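*Asks:* Give me the fold of what follows.
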Amino acid sequence: MGALVLELLEKILAVIPSNIPIILDAQHGELNTCISLAKLYLISGS
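*Replies:* I've put the predicted structure just below:
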């Protein structure tokens, strides 16, 4: 997953109201994608 995609995901997450659940889905076969999404989720404070 490229840096631009992660930036876009951060922008999207920033405009979603906090009362709406966010579900991140990653392909289990791609460990790096899963790790990147998990790190982004934890950094965002969600």
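
*Asks:* rest of the way, CA atoms for contacts and neighbours
*Replies:* OK.

*Asks:* To what extent is Leu4 buried, counted in neighbours?
*Replies:* The burial metric for Leu4, expressed as a neighbour count using other CA atoms under 10 Å, is 9.

*Asks:* Would you do the same for the sequence below? I want to compare the two.
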Amino acid sequence: MAEHKQGSMDISVQEKTFEGFIKITIRSVIAIIVVLILLAIIGA
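*Replies:* Modelled structure (predicted):
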């Protein structure tokens, strides 16, 4: 079996995927908060 060396794997694709996930999550949370504030103002 080949020896595994900690930190030797290229994880650039995983980092980009995680960064995209975080961006979408933050934007979604902001959109939900805005919608909730608008609903509170309108009184729906």
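
*Asks:* Send over the TM-score of the superposed chains.
*Replies:* Scored by TM-score structural alignment, normalised by the length of structure 2, the superposition of the two chains gives a TM-score of 0.37; 18 aligned residues with a CA RMSD of 0.9 Å.

*Asks:* Can you tell me the SS state at Leu8 of structure 1?
*Replies:* Following DSSP: H, G, I helix; E, B strand; the rest coil, the label given to Leu8 of structure 1 is helix.

*Asks:* Spit out the contact partners of it.
*Replies:* For Leu8 of structure 1, no contacting residues are found, by CA atoms under 8 Å, 6 or more residues apart in numbering.

*Asks:* Next one: it from Ala14 of structure 1, what distance?
*Replies:* 10 Å (CA to CA, to the nearest Å).

*Asks:* got the residue ranges for the helices in structure 2?
*Replies:* According to DSSP state H, structure 2 carries its helices in the segments 12-42.

*Asks:* Kindly report the same for structure 1.
*Replies:* Listed in chain order (using DSSP H), the helices of structure 1 are 3-15, 31-44.

*Asks:* Check the ones you listed for me and report the most buried one.
*Replies:* Counting by mean count of other CA atoms under 10 Å, helix 31-44 has the highest mean neighbour count of those, with a mean of 14.

*Asks:* and that helix with helix 3-15, angle?
*Replies:* Per axes from the mean of the first three to the mean of the last three CA atoms, to 10 degrees, the angle that helix 31-44 of structure 1 makes with helix 3-15 is 40 degrees.
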